[in-house]
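Participant: the sequence and its predicted three-dimensional model are supplied below.
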Amino acid sequence: MGHIISLGVSLAAFWMLLSGSVSLDHKLVLGFGVASVVLTVFLALRMDRIDGNPVSINLRPRLIRYWIWLAKEIGKANIDVAKIVLSTKLEISPRMVRVKATQKTDVGIATFANSITLTPGTVTVDIEDDEILVHAITNEMAEGLLQSDMDDRITAVEARIR
């Protein structure tokens, strides 16, 4: 029950932060916010009941440090992609690479795959067992991904979540 309440409160706070409109003068907007929070909580409850395997992610310092690290990596990759796009010569060398995922859970692997896709210049194309197929727009980005410690960081966060 605490999970449901905290989810609802978190979603409502997030909605109020993004909407910027919590005045009763905006009844339609407020109604949409309430409806979206209720629907999301209902769907989350239903998902937990269907697979019987609820996912609980606690905001631990290691997870927050990972998000900060990922934000920095996304920023650096944005700069790299901007340089490619703004250069007079379009120096790309598209490449597909397979990256080994060491995570033990589906949530861990999905987090790794989504982190790769969030980083500009790389896109997760397929996940098969413990390998992720990634498209990179340059050889440097592909090599950077293969040499990155992203997999290790996510595995460490995953170990703390379980």
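Facilitator: In hand now; what should we look at? All of these numbers come straight from a predicted model, not from anything done at the bench.
Participant: going forward, measure contacts and count neighbours with C-alpha atoms only.
Facilitator: Fine.
Participant: just give the number of residues close to residue 52.
Facilitator: Counted with other Cα atoms under 10 Å, the neighbours of residue 52 add up to 9.
Participant: please disregard the earlier target; I meant residue 18.
Facilitator: 9.
Participant: what lies in contact with the helix or strand encompassing it?
Facilitator: Of the helices and strands defined by DSSP states H and E, residue 18 is found in helix 2-19. Contacting residues not belonging to helix 2-19 are listed as 22, 33-34, 37-38, 41, 45 [Cα atoms under 8 Å, 6 or more residues apart in numbering].
Participant: for those residues, give me TSV that also has distance to residue 97, secondary structure and neighbour count.
Facilitator: Below are these laid out as TSV (distance: Cα to Cα, whole Å; DSSP: H, G, I helix; E, B strand; the rest coil; neighbours: other Cα atoms under 10 Å):
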residue	distance to residue 97	secondary structure	neighbour count
22	47	coil	14
33	42	helix	19
34	44	helix	16
37	39	helix	21
38	41	helix	15
41	38	helix	18
45	37	helix	14
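Participant: other SSEs contacting the helix or strand harbouring residue 65?
Facilitator: Secondary-structure assignment from DSSP H and E places residue 65 in helix 61-86. When contacts are defined as 3 or more Cα pairs under 8 Å, 6 or more residues apart in numbering; DSSP states H and E, helix 61-86 packs onto helix 150-161.
Participant: and the comparison structure, right after this:
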Amino acid sequence: MAYFLGLFVALVAFWLGMSGHYTPLLLCLGSVSVALCLILAYRLDLIDSEGSPYGRMLGFSLYFPWLMKEIIKANWTVIQACLRADLDIAPALVKVKSVCRSDLAKVTFANSITLTPGTVTVAIEGDKLLVHGLYEQDSQPEAFAEMDRRSARAIDGRGATT
């Protein structure tokens, strides 16, 4: 029920914010639109913890600044590699085991890796991610453990349990 109410509030706020008109006719049409969206979301079984991420806002708001810091650090490493006269990169493909339970947490972890310059998530198979990195020494599975733990805590609401 909480996810249903959260979706209702989000849809009403979005509609009112985008419309900007509060005449009786438009408010009625907006009510019908919101009701229709809620009915369709319920019928399609989209109202769940992954479809309505309102409970994760706090965890993600704590994760986002940390991720930005990691992206800036990785940018600096890639910029240094580009500006050197000799290209000393040593690319590597590694498999990283994740502690994330939900698909949303795994995708968040994979996207966080890809957002970090110098690394790309190539594939996700079960709880393992195939990651390509510019530097073999920086692309070891343990190098991603902190990001994995923080992704799991932000999205699944828990830390690593190994």
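Facilitator: Thanks, I have the structure now. Since the structure is predicted, the reported quantities are computational estimates derived from the model, not experimental observations.
Participant: just the angle for the helix or strand harbouring residue 43 of the first structure relative to helix 2-19, thanks.
Facilitator: Taking DSSP H and E as the criterion, residue 43 of the first structure maps to helix 27-51. Angle, helix 27-51 of the first structure to helix 2-19, by axes from the mean of the first three to the mean of the last three Cα atoms, to 10 degrees: 140 degrees.
Participant: tell me the centre residue of the second structure?
Facilitator: If you average the C-alpha coordinates of the second structure and look for the closest C-alpha using Cα atoms, centre = their mean, you land on residue 108, 3.2 Å from that point.
Participant: list the contacts for that residue?
Facilitator: Contact criterion Cα under 8 Å, 6+ apart gives 151, 155 as the residues in contact with residue 108 of the second structure.
Participant: aligned partner of it in the first structure?
Facilitator: The equivalent of residue 108 of the second structure in the first structure is residue 111 (alignment by TM-score structural alignment).
Participant: list the buried residues of whichever strand or helix holds that match.
Facilitator: With the criterion set as DSSP H and E, the secondary-structure element containing residue 111 of the first structure is helix 106-118. Within helix 106-118 of the first structure, the residues that count as buried by 16 or more other Cα atoms under 10 Å are 108-109, 111-113, 115-118.
Participant: with the second structure superposed, average distance for that helix?
Facilitator: For helix 106-118 of the first structure, the mean distance to aligned residues of the second structure following superposition is 0.7 Å (mean Cα distance after the TM-score superposition for the first structure).
Participant: starting at the chain centroid, how far to that helix?
Facilitator: 7 Å (Cα atoms, centre = their mean, to the nearest Å).
Participant: following the chain onward from that helix, which element is next?
Facilitator: Sequence-wise, the next helix or strand downstream of helix 106-118 of the first structure (DSSP H and E) is strand 122-128.
Participant: quick one: residue 62 of the first structure and residue 160 of the first structure, what's the gap?
Facilitator: 8 Å (Cα to Cα, to the nearest Å).
Participant: with neighbour numbers in mind, choose between those two.
Facilitator: Shown here are residue 62 of the first structure and residue 160; by other Cα under 10 Å, residue 62 has more neighbours (16 against 13).
Participant: so what corresponds to that one in the second structure?
Facilitator: Counting by TM-score structural alignment, residue 62 of the first structure corresponds to residue 59 in the second structure.
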